[in-house]
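Student: Sequence and predicted structure below; questions after.
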Amino acid sequence: MKTLTLLRHAKSGWDDPVARDFDRPLNTRGRRAAATMGRHVRELGLAFDAVVASPAIRVDETVVEFERGLGRALTPVWDRRLYLAAPTTLLDVVHECDAASDALLLIGHNPGLEELTLLLVPGGDGVLRAAAEEKYPTATLAEMTFDTDDWAAVTAGSGRLTRFIRPRDVDPSLGPDGD
């Protein structure tokens, strides 16, 4: 059994005058949401034995705040391919994960994370999939399980969405975010 968790970066600051989208930092609300989600993951007792993240500034800052809430380091592998990646590229990254790892966390961007979730989880898979299809807000976490021992065997429609947690589900003051 493999567990894939996708975490979208927290809310970034569009008002910050940066030259490149890659360099856009989190805003105050985003920092708070990332730390809140980290605390919630700690309370749920979730753990990851492999973490791959986009090197964009807003993802790096999401990791820092998430770790603060989680109370431990994630030590991600920074992979440029995750920056604004298409779902097929994200799936390539999943397929490359060491089969010895059972719990993989990808931290990145939309629309790729949402599209990957919808690709991997069959239509009609219930309330959680419907929520993911409606909107995948910033700092949202989606967890899927796969009945396989090899990441290379993860294919379209082979997953089961077991969690879809938005920041507002944990702290109502963090939603709706309007992004």
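Tutor: Good, I have the coordinates. Numbering: from 1, shown residues only.
Student: Could you use CA atoms for every contact and neighbour count after this?
Tutor: Fine.
Student: In this protein, which helix is the longest?
Tutor: If you go by DSSP state H, the chain has its longest helix at helix 28-44.
Student: so what does that one touch, helix or strand wise?
Tutor: Counting by 3 or more Cα pairs under 8 Å, 6 or more residues apart in numbering; DSSP states H and E, the packing neighbours recorded for helix 28-44 are helix 57-70, helix 167-170.
Student: now for the shortest one, which elements pack on it?
Tutor: For helix 167-170, the helices and strands in contact under the criterion 3+ Cα pairs under 8 Å, 6+ apart are helix 28-44.
Student: Can you check what angle separates the helix it packs on from helix 57-70?
Tutor: Helix 28-44 and helix 57-70 meet at an angle of 40 degrees, taking axes from the mean of the first three to the mean of the last three Cα atoms, to 10 degrees as the criterion.
Student: how far out from the middle of the chain is the longest helix of the chain?
Tutor: On the basis of Cα atoms, centre = their mean, to the nearest Å, the separation between the geometric centre of helix 28-44 and that of its chain is 12 Å.
Student: swap in stretch 142-152?
Tutor: Here stretch 142-152 is found 15 Å from its chain centre; the criterion is Cα atoms, centre = their mean.
Student: go on, stretch 155-169?
Tutor: Mean C-alpha position of stretch 155-169 versus that of the full chain (Cα atoms, centre = their mean) differs by 10 Å.
Student: returning to that earlier point: could you point out the helix or strand that follows the longest helix of the chain?
Tutor: Once helix 28-44 ends, the next helix or strand along the chain (criterion: DSSP states H and E) is strand 50-53.
Student: putting a second one here so we can go through both:
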Amino acid sequence: MSITLYIVRHAKAEDRAIFMADFDRKLTSEGVMAAARIGRYLHGKAIQPDIIVSSPAPRAKETANVVAEQLGYEVAQIQFDEKLFEGGPKAYLAAINAVPSASQTAMIVGHNPDVTYLAEFLTHQRINSMSKGAVVGITFEDVTWAEISGRTGSITFQIAPKQLSINDEL
């Protein structure tokens, strides 16, 4: 039996202003559109996560909300894990290991460099740096969510908003 994880990096956010905390940065209009393109692309691939877990930082939360809307996932069901903001890759792994065993698919939305490190750790495949709004699909065979660790998954696809044409979104 296989389970699938989708790792999403938040889309483009506003630049950090002098008096703005990094946590408080929101998506730009370009970021909102990029998240929508990724969501439409995933919807077109019939991807429907059983659970979405996101960093509570506004830029990640907004990305999760926009992607969820495109997938027909109930936005109110998105779970937020405060440890995903500045918690490092271990926080992401802990969130993945806590996914309910009944779930076949999960999505986690967060920040670089943690999401890139996580994808590379889980698959032992080099993906370089995930671009803003990018998603990596990883499949795991014959393990539970609680058993996921390094080198247990395989990348099934990797896509960024800039790689999508209008035809890909329809």
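Tutor: Done, it's in. Because the structure is predicted, anything quoted here is derived from the model rather than measured.
Student: Post the TM-score for the overlay when you can.
Tutor: For this chain pair, the superposition-based TM-score is 0.89 by TM-score structural alignment, normalised by the length of the second structure; 164 aligned residues with a Cα RMSD of 1.8 Å.
Student: Tell me which of the helices and strands packed on helix 28-44 of the first structure lies nearest to Leu90 of the first structure.
Tutor: Among those, the nearest to Leu90 of the first structure by Cα to Cα is helix 57-70 (15.3 Å).
Student: Mean per-residue distance, the closest one versus the second structure.
Tutor: Between helix 57-70 of the first structure and the corresponding residues of the second structure, superposition yields a mean separation of 2.1 Å, by mean Cα distance after the TM-score superposition for the first structure.
Student: counting contacts, what elements does that helix pack onto?
Tutor: Where contact means 3+ Cα pairs under 8 Å, 6+ apart, helix 57-70 of the first structure is packed against helix 28-44.
Student: Once aligned, what mean separation remains between the helix it packs on and the second structure?
Tutor: Relative to the second structure, helix 28-44 of the first structure is 0.7 Å off (mean Cα distance after the TM-score superposition for the first structure).
Student: In that helix, which of the residues would be classed as buried?
Tutor: Judged by neighbour count (16 or more other Cα atoms under 10 Å), helix 28-44 of the first structure contains these buried residues: 30-42.
Student: Among those, give me the pair with the biggest separation.
Tutor: The distance between the two most remote of those (Cα to Cα) is 18.4 Å, for Gly30 and Arg42.
Student: follow-up on the earlier one: ranking the helices and strands packed on helix 28-44 of the first structure by burial, who's on top?
Tutor: The highest average neighbour count among those, using mean count of other Cα atoms under 10 Å, belongs to helix 57-70 at a mean of 23.
Student: what residue of the second structure matches up with Glu96 of the first structure?
Tutor: Using TM-score structural alignment to pair residues, one finds that Glu96 of the first structure aligns to Ala98 in the second structure.
Student: Quick check: the gap between the nearest residue to its match once chain neighbours are set aside and Ala94 of the second structure.
Tutor: Using Cα to Cα, 6 or more residues apart in numbering and skipping the chain neighbours, the partner closest in space to Ala98 of the second structure is Ala146 (6.3 Å). Taking Cα to Cα, to the nearest Å as the measure, Ala146 of the second structure falls 9 Å from Ala94 of the second structure.
Student: Now do the same contact list for the spatially closest residue to Ile57 of the first structure that is not a sequence neighbour.
Tutor: Nearest in space to Ile57 of the first structure, with sequence neighbours left out and distances taken as Cα to Cα, 6+ apart, is Asp23 at 5.1 Å. Contacts here follow Cα atoms under 8 Å, 6 or more residues apart in numbering; on that basis Asp23 of the first structure touches Ala56, Ile57, Arg58.
Student: And what about the residue nearest the centre of the second structure, helix, strand or coil?
Tutor: Relative to the mean C-alpha position of the second structure, the nearest C-alpha, by Cα atoms, centre = their mean, is the one of Val8, at 2.1 Å. Assigned with DSSP: H, G, I helix; E, B strand; the rest coil, Val8 of the second structure falls in the strand class.
Student: isn't it right up against Val109?
Tutor: Yes: checked against Cα atoms under 8 Å, the pair Val8 of the second structure and Val109 is within contact range at 4.7 Å.
Student: any idea how far the equivalent of Ile38 of the second structure over in the first structure is from Trp78 of the first structure?
Tutor: Structural alignment (TM-score structural alignment) places Ile38 of the second structure against Met37 in the first structure. Taking Cα to Cα as the measure, Met37 of the first structure and Trp78 of the first structure are separated by 20 Å.
Student: same check, this time on Asp16 of the first structure
Tutor: Distance of Asp16 of the first structure to Trp78 of the first structure, computed by Cα to Cα: 23 Å.
Student: Between those two, which is the more surrounded one?
Tutor: Trp78 (17 against 12; other Cα atoms under 10 Å).
Student: what residue of the second structure takes the place of that one?
Tutor: For Trp78 of the first structure, the equivalent position in the second structure is taken to be Phe80, counting by TM-score structural alignment.
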